[in-house]
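Asker: sequence unknown, structure follows:
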C-alpha cells in the first residue's frame, strides 16, 4: 500500500505544478510503479476526485500557447500529450476564429514591417509556418491584411488627455 501512496503523492506533486494529461502522468509515474495497473488505479482515483481532468489540461495548453502559436502547432502538442481529436475539437475551433489576429501579433512583434525582398518574405513565412499558423493565414498576414478586430483593439486617441 505504501507504493500506491507514493505514486499518488508523486502524481499530486506533478499536478500541483501544472495540469497534466493522463498519458503524461502515466509516463512520468511508470518508473516508480511495479505495474501499469497500479498507476491506472491511482489515475482513476485522481480523475474521479477531479484532480486530473483532460478538459482542464486542454484549456491550460491552449491558454499558454495561443498568444504565440497557431492552431496546427497547438493541435500537434496536444496529440503528443495523448489528447484525442474529440477532446481538442471545441477549444481549437474557438481558437481558429482568432488565428489571423494572433498571427499578425506574432509577426508584428518579430518583424514589424513588411518584407521588401523575396528572401526576407520567405524568412517571415517560414517563421509563421513554424509557429503553426496555416498557409492561408500566413499569406494574408504577409499581404498586410489586418484582422477585423484590429481596428477595435486600437486605442481611441480622441479620449486621451
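Answerer: Okay, I see it. What you see is a predicted model; the values in this text were computed from it and never measured.
Asker: going forward, measure contacts between C-alpha atoms and count neighbours the same way
Answerer: Fine.
Asker: which elements pack onto the longest helix seen in the chain?
Answerer: With DSSP state H setting the assignment, residue counts place helix 2-17 as the longest helix in the chain. Counting contacts by 3 or more CA pairs under 8 Å, 6 or more residues apart in numbering; DSSP states H and E, helix 2-17 packs against helix 22-29, helix 36-48.
Asker: got another, please set it beside the one above:
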C-alpha cells in the first residue's frame, strides 16, 4: 500500500507545546465547543405528567352510575362509597346517596355478608377466615352472627380434612402437624382441629 495517499497524523502534543493548550483542540471536540447553550437539553428538569381529571359526576348522573354499579354486583356500603367517590365531584354527596340507597334496600350490607359467608364456606374456609373477609370489606360480624353459630364447623373441617388427607388418623407427628397447619390456615380454631384430626371412621356412624 502506498503511504503517500494517506496524510500523516497530526502530532497534537507537539502543536499544543508550540501554540499553547487553548489554541489547539482535536477535531472530535471542536463540534461540541461550538454548540450553543440554547441547543443543549437540560435533563435535570423533572418532566411532570398532567393529572387526569375525574369525571366529576353529580346529581342524576351520579345516581345513574350508582345504579349501574349495583346491577352488576352487590357492594358493601364502604366499598360502594369508595367506588363512587372515584368519579364524583363531592364526597359528601356520595355519602348521602349511599345512605339513601341503603335505606331503600338497593344496597344491603346484610346481603353482602350472607353472600360472602356462602361463598367462603363453599371454598372450605373456616370462621376465622370468614371473619377476616368481613373485616376487609368493613362489614360487621354481627350481621351473620347467628349463621356462624348455627354452622357445625367440625363437620366443615372434617369434610375438608378427609378431602385433603383421607379418613385415616395420622400418627406421625410431622404429618399430623401438617394437617393442623393446613386447617389453621383455612380458618378453623384449634379445638375444632384436634377433634377433626383424631376422628376415626367409627365416629362417622
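Answerer: Here it is on my side, so go on. Keep in mind the model is a prediction, meaning the values are calculated, not measured.
Asker: TM-score of the superposition?
Answerer: Here the TM-score for the pair of chains, by TM-score structural alignment, normalised by the length of structure 1, is 0.78; 147 aligned residues with a CA RMSD of 2.3 Å.
Asker: ok so, going back, how far apart are the longest helix of structure 1 and its match in structure 2?
Answerer: If you overlay the two and look at helix 2-17 of structure 1, the average distance to its match in structure 2 is 3.5 Å (mean CA distance after the TM-score superposition for structure 1).
Asker: so how far is that helix off the chain centroid?
Answerer: Between the mean C-alpha point of helix 2-17 of structure 1 and the mean C-alpha point of its chain there is a distance of 25 Å (CA atoms, centre = their mean, to the nearest Å).
Asker: name the residues that touch that helix?
Answerer: Taking CA atoms under 8 Å, 6 or more residues apart in numbering as the criterion, the residues outside helix 2-17 of structure 1 that touch it are 20, 25, 29, 32, 33, 38, 39, 42, 51, 52.
Asker: likewise for stretch 92-108 of structure 1?
Answerer: Stretch 92-108 of structure 1 is contacted from outside by 62, 66-71, 75, 124, 128, 133, 137-138, 140-141, 146-150, using CA under 8 Å, 6+ apart.
Asker: likewise for stretch 135-142 of structure 1?
Answerer: Where contact means CA under 8 Å, 6+ apart, the residues beyond stretch 135-142 of structure 1 that reach it are 99, 100, 103, 104, 107, 114, 115, 121, 124, 125, 128, 129.
Asker: compare these and tell me which is most surrounded.
Answerer: Top of the contacts of stretch 135-142 of structure 1 by neighbour number is residue 103, holding 28 neighbours under the definition other CA atoms under 10 Å.
Asker: mean deviation of the host helix or strand of that residue from structure 2?
Answerer: Assignment of secondary structure by DSSP states H and E places residue 103 of structure 1 within helix 99-110. Its match in structure 2 and helix 99-110 of structure 1 itself, once the structures are fitted together, sit a mean 0.9 Å apart by mean CA distance after the TM-score superposition for structure 1.
Asker: now that helix: which residue numbers in structure 2?
Answerer: In the comparison with structure 2, helix 99-110 of structure 1 aligns to the range 153-164 (TM-score structural alignment).
Asker: how far away is residue 11 of structure 1 from residue 79 of structure 1?
Answerer: Counting by CA to CA, to the nearest Å, the gap from residue 11 of structure 1 to residue 79 of structure 1 is 21 Å.
Asker: show me which of those two is the more surrounded one.
Answerer: Set side by side, residue 11 of structure 1 and residue 79 show unequal neighbour counts under other CA under 10 Å, the larger going to residue 11 at 22 against 13.
Asker: need the counterpart of that one in structure 2.
Answerer: If you follow residue 11 of structure 1 across to structure 2 using TM-score structural alignment, you land on residue 66.
Asker: repeat for residue 125 of structure 1
Answerer: Here residue 125 of structure 1 is matched to residue 180 in structure 2, going by TM-score structural alignment.
Asker: measure that match to residue 172 of structure 2 for me?
Answerer: Per CA to CA, residue 180 of structure 2 is found 12 Å from residue 172 of structure 2.
Asker: now do residue 67 of structure 2
Answerer: Distance check for residue 67 of structure 2 against residue 172 of structure 2: by CA to CA, it reads 56 Å.
Asker: what about the two, which has more around it?
Answerer: When neighbours are counted by other CA under 10 Å, residue 67 of structure 2 and residue 172 differ, and residue 67 comes out ahead with 13 against 9.
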